[in-house]
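Asker: model this:
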Amino acid sequence: MEPSVEIVEVSARDGLQNESAVFETSEKVRLIEAALSAGLKRLEVASFVNPKRVPQMADGEAVIAALPDKSDVTYIGLVLNKRGLLRALETRSGGKRGVDEVGLVAVATDTFAQRNQGQTSLESAELCRDMLALASREGMRGQVTLSASFGCPFEGRVSFDHVINMATIVAEGEPVEIAIADTIGVASPARVTELVERLGAVLPEMPLRAHFHNTRGTGLANAYAAYHAGVKTLDASIGGLGGCPFAPKATGNISTEELVYMLEESGIGTGVDLARLLESTKWIESHLGRRLPSLVAQAGAFPTPEVACL
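Answerer: Next up is the predicted model:
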C-alpha cells in the first residue's frame, strides 16, 4: 500500500528521556539506524534541554553528528527555549547536516507550563511564535506541539477554547505543522475528534499532527480517531518506550509496531516494515532487561496458518 500516514518515530528522544538505564551515544545511533531500516523517515533524535533535568539527552550534539546523512530523512531536535534553539542551529554550523527541523513546545496549562518552562501557557505559545521566526530566518523548519492538550496532572481537564487560542497564536509564526499532545494519556476518541475538527475549522490550511500516550489504554483508539478526523501524521515510539519526566504517571507513548499493525490491517498504508520494528524492540528489551508495553512485540505480526491457534 502507498503510505497515507506519516509516522514520526520518537523513541530516541521521548522514549529514552524517561529511562533510568543509560543508553550510550553509539546505542542511540543504533536505535535510530534501526528505525531508518524499518522505513521510518521522520525521527526525533535529540532534545536540546538542560542536561541536569534530562540527563539522557546530554549527548544530543554527539548523536546528531554520528547520524547517517540520508536525503529522504528528516531529523528533529526538541527545543524548549531560545537557548535550546541556538544549540539546534549550531549543529548545522561549518556545513554540517545537523538537525533538519526543530520541534517547539507550548504547554496548555499555566501550572504545567510554569513547572516545565517557567512561564504561563500563553507566554509559551508566544515564545514558540517568536522562535519560529528566528528558525525561519536561519533556514530551519519549525513545528509546534501543544502539550497537555486534553488534560493536565495539576489542573485537570483543559479547555479546547484555550488550546485553539494557543494554536492561533502559534500559527502566526507559520510552523510547518501543529501537533496536539495527550501528554498524560487522558484523551478519548470522541474528544480527539472534537478537537481536531475544531482546529481544522479555525486553521484549515494548517497540517495537524497528533501525539498520544497509552497511559489509560486509549492511545491507539485516539490515533485512529485522529486519522479519521483529518490528522495524517502521528507520533509513536518503538516498543511503547517513553513517558514524560515532568508529569506524574505519564507512562509510555503508543507503540510504533502496534500503530503500524492497526493501520496496515485497516488498509491504511504506513510504508513501515513491521518485522524490522519487532527486531528493534527485542534489542531495546535486551538492553533494558525488561519487556516493553507493546503487545504486538510480544504476540508478533499476523500469524501464518501453520502457527495459528485453533
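Asker: CA atoms for contacts and neighbours, from now on please.
Answerer: Noted.
Asker: for the biggest helix by length in the chain, the distance to its chain's centre please.
Answerer: Looking across the chain with DSSP state H, the single longest helix is helix 121-137. Helix 121-137 sits 19 Å away from the centroid of its parent chain (C-alpha atoms, centre = their mean, to the nearest Å).
Asker: And stretch 52-61, by the same measure?
Answerer: 17 Å.
Asker: Buried residues of it, list them for me.
Answerer: V54, Q56, M57, A58, D59, G60, E61 (16 or more other C-alpha atoms under 10 Å).
Asker: Show me what the helix or strand harbouring R209 is packed up against.
Answerer: Secondary structure from DSSP states H and E places R209 in strand 208-212. Secondary-structure packing of strand 208-212 (3 or more C-alpha pairs under 8 Å, 6 or more residues apart in numbering; DSSP states H and E): strand 178-182, helix 219-229, strand 233-236.
Asker: tell me the angle that strand makes with helix 219-229.
Answerer: Between strand 208-212 and helix 219-229, the angle comes out at 170 degrees (axes from the mean of the first three to the mean of the last three C-alpha atoms, to 10 degrees).
Asker: what residues does strand 208-212 touch?
Answerer: With contact meaning C-alpha atoms under 8 Å, 6 or more residues apart in numbering, strand 208-212 is reached by 177-183, 185, 196, 219-220, 222-223, 226, 230-236, 253-254.
Asker: Narrow those to just the buried residues.
Answerer: Buried members of these, scored by 16+ other C-alpha under 10 Å, are 177-183, 185, 196, 219-220, 222-223, 226, 231-236, 253-254.
Asker: Tabulate the helices and strands packed on strand 208-212 (JSON lines), appending distance to S11.
Answerer: As requested, those are exported to JSON lines (distance: least, C-alpha to C-alpha, whole Å):
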{"stretch": "strand 178-182", "distance to S11": "16"}
{"stretch": "helix 219-229", "distance to S11": "16"}
{"stretch": "strand 233-236", "distance to S11": "7"}
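Asker: and this one, so I can compare the two:
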Amino acid sequence: MATLPAPFLPSHVNIVEVGPRDGLQNEKSVNTSHKVNLINQLTAAGLTHIESGAFVAAKRIPQMADSTSVFQQITKKENVIYSALTPNLQGFEAALSAGADEVAVFTSCSESFTQRNIHCSIEESIQRFIPIIEAAHQHNIRVRGYLSCIVDCPYEGKTKPEQVSAISDTLIELGCYQLSLGDTIGTATPLRIARVLEAVLDNVPTSKLAVHFHDTYGQSLANLYQALLMGIQTIDSSVAGLGGCPYADGASGNVATEDVLYLCHELGIATGVDLESVARAGWTICNALNKEPASKVSLALRAKQSQR
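Answerer: All right, here's what the predicted structure looks like:
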C-alpha cells in the first residue's frame, strides 16, 4: 500500500480562549467569582491569551457588567494576554482603566446581522473603530478584529467570499493586528472555509488571521483542519464548548478548547497548553452552571477518570 504524503501543518498554534467572555455572555447563573476562578484555572493550564470580559452596555449584556471587577480580581501571569471586547470608545476607556492588555472590535459581513447585533451598518461599525484604534495605538495596546458571518448569515443566507475579503482588507488597513474570521452559525464545511480563506489570503497574510468556528452542524473540527492545512496558526476556542450566538437561532457553542487541543496534539502540533487542566476547568464551570460540557473530549476524559 502506498504511503500517503504528510500534509503541511504548522508546528505550533496559538489558542485564544474565549470562554470567559463569549462562552459565558449568555449564561444567567454565572457570577464574578465563577469567572475569576475560571480565568485563573485557564491561566494555570498554560493558555496565553484569554478573553476575560466585555465592556458593553449592561442593559444589553448584563452578564458582562462585572468585567471591571473580573479584571481587578484575576491573578495575572506575565506573558499572558487578558483581553476584552470593546464596541466603542467608552468601552475602550473602561477596558484600559480595568487593566486589559488588548482589546477587540467586532463587525459582520452581513448588513442585516450587523443591524440586529450592534444596530448600525457595516460601514458605520467600521467608522466607530477608528477612534478606538487611534486611542489604543496611543497606549500601545493592540486591537483585534472580529468578523462574523463569513460563510452564512441567519437573515441573508450565503456570504460571498469577496465580501469577507473586502472587509478584512479594510480592518487590517485601519490597524487591527489580527482578524478572527467567524462561522457564526456553524454551517460551514471545509470547502466553503477554503474558498473564504483563499479570498482573504489574497491580501492578508496567515499571520494576521485567526479562525472562530461554531459547532452547530458538527463541522468545526473538520473546518479547523482545513484552516490548519492553509497555514492558519491562531484558533479561537471556548472551554467545554460554552457559548453560542444570541442573534442566530440554533447556533450552538464555539468549538471546545479541549477538542481543539486533542486534535492539535494528535497531529503533532504544539500548543503549550495542558489538556487535562483545561478539562478540569471546564468541569468546574459547568458544575457552577448546572450543565454538561459540550466537548466530547472533556466527557471522555471525565468518564476515563471516573473509572480509575
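Asker: Any idea what the TM-score comes out to?
Answerer: Here the TM-score for the pair of chains, by TM-score structural alignment, normalised by the length of structure 2, is 0.91; 298 aligned residues with a C-alpha RMSD of 2.1 Å.
Asker: orientation of the next helix or strand after the longest helix of structure 1 relative to strand 178-182 in degrees?
Answerer: Next helix or strand after helix 121-137 of structure 1 toward the C-terminus (DSSP H and E): strand 141-147. Strand 141-147 of structure 1 and strand 178-182 meet at an angle of 30 degrees, taking the same axes, to 10 degrees as the criterion.
Asker: Have a look at how far, on average, strand 141-147 of structure 1 is from structure 2.
Answerer: Here the mean offset of strand 141-147 of structure 1 against structure 2 after fitting is 0.8 Å, by mean C-alpha distance after the TM-score superposition for structure 1.
Asker: Would you map the strands across structure 1?
Answerer: For structure 1, applying DSSP state E gives strands covering 6-9, 42-48, 74-79, 101-107, 141-147, 151-152, 156-157, 178-182, 208-212, 233-236.
Asker: Same list (the ones you listed) but as CSV, adding distance to G243 of structure 1.
Answerer: As requested, these are exported to CSV (distance: least, C-alpha to C-alpha, whole Å):
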stretch, distance to G243 of structure 1
strand 6-9, 14
strand 42-48, 14
strand 74-79, 15
strand 101-107, 15
strand 141-147, 13
strand 151-152, 14
strand 156-157, 18
strand 178-182, 11
strand 208-212, 10
strand 233-236, 11
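Asker: quick one, which of these is nearest to A201 of structure 1?
Answerer: strand 208-212 (11.9 Å; C-alpha to C-alpha).
Asker: Please report the distance of the residue nearest to H212 of structure 2 when sequence neighbours are not counted from N140 of structure 2.
Answerer: Closest residue in space to H212 of structure 2, ignoring its immediate chain neighbours: G182 at 4.5 Å, by C-alpha to C-alpha, 6 or more residues apart in numbering. Counting by C-alpha to C-alpha, to the nearest Å, the gap from G182 of structure 2 to N140 of structure 2 is 26 Å.
Asker: Quick one: map V99 of structure 1 onto structure 2.
Answerer: Under the alignment (TM-score structural alignment), V99 of structure 1 pairs with A100 of structure 2.
Asker: which non-adjacent residue is nearest its match?
Answerer: S83 (5.4 Å).
Asker: Would you confirm that that neighbour contacts G53?
Answerer: Yes. Counting by C-alpha atoms under 8 Å, S83 of structure 2 touches G53, with 7.1 Å between them.
Asker: Which of those two has more residues huddled nearby?
Answerer: Neighbour count, other C-alpha atoms under 10 Å: between S83 of structure 2 and G53, G53 has more, with 31 against 27.
Asker: Quick one: map that one onto structure 1.
Answerer: Checking TM-score structural alignment: G53 of structure 2 goes with A46.
Asker: Could you pull up the residues touching F246 of structure 1?
Answerer: R115, N116.
Asker: what do you get for the one 3 residues further on?
Answerer: When contacts are counted by C-alpha under 8 Å, 6+ apart, K249 of structure 1 is found next to I184, T215.
Asker: Check T193 of structure 1 too.
Answerer: By C-alpha under 8 Å, 6+ apart, T193 of structure 1 lies in contact with A225, A226, A229.
Asker: what does the last one align to in structure 2?
Answerer: When you say that, I think you mean A229 of structure 1. By TM-score structural alignment, A229 of structure 1 lines up with M230.
Asker: And for S26 of structure 1?
Answerer: Match for S26 of structure 1 (TM-score structural alignment): S33.
Asker: burial of that match, as a residue count?
Answerer: Applying other C-alpha under 10 Å, we find 13 residues neighbouring S33 of structure 2.
Asker: can you check S97 of structure 2 too?
Answerer: 12.
Asker: Counterpart of it over in structure 1?
Answerer: In structure 1, S97 of structure 2 lands on E90 (TM-score structural alignment).
Asker: What distance do you get for the residue nearest to its match when sequence neighbours are not counted to V49 of structure 1?
Answerer: Take E90 of structure 1 and drop its neighbours on the chain: the residue closest to it by C-alpha to C-alpha, 6+ apart is G98, 7.9 Å away. G98 of structure 1 is 16 Å from V49 of structure 1, where distance means C-alpha to C-alpha.
Asker: likewise L263 of structure 1?
Answerer: Per C-alpha to C-alpha, L263 of structure 1 is found 33 Å from V49 of structure 1.
Asker: Could you do T270 of structure 1 as well?
Answerer: Distance from T270 of structure 1 to V49 of structure 1, by C-alpha to C-alpha: 31 Å.
Asker: again with A201 of structure 1
Answerer: In terms of C-alpha to C-alpha, A201 of structure 1 sits 34 Å off from V49 of structure 1.
Asker: Between the two, which is the more surrounded one?
Answerer: Neighbours of A201 of structure 1 and V49, each counted by other C-alpha under 10 Å, are more numerous for V49; the result is 21 against 10.
Asker: residue contacts, that one?
Answerer: M57, A58, L78, V79, L80, G84.
Asker: Please identify which pair of these lies farthest apart.
Answerer: Pairwise distances among the contacts of V49 of structure 1 were taken by C-alpha to C-alpha; the largest, 14.5 Å, belongs to A58 and L80.
Asker: Of all the strands of structure 1, which one is nearest A247 of structure 1?
Answerer: Proximity to A247 of structure 1 (C-alpha to C-alpha) singles out strand 151-152 among those, at 8.3 Å.
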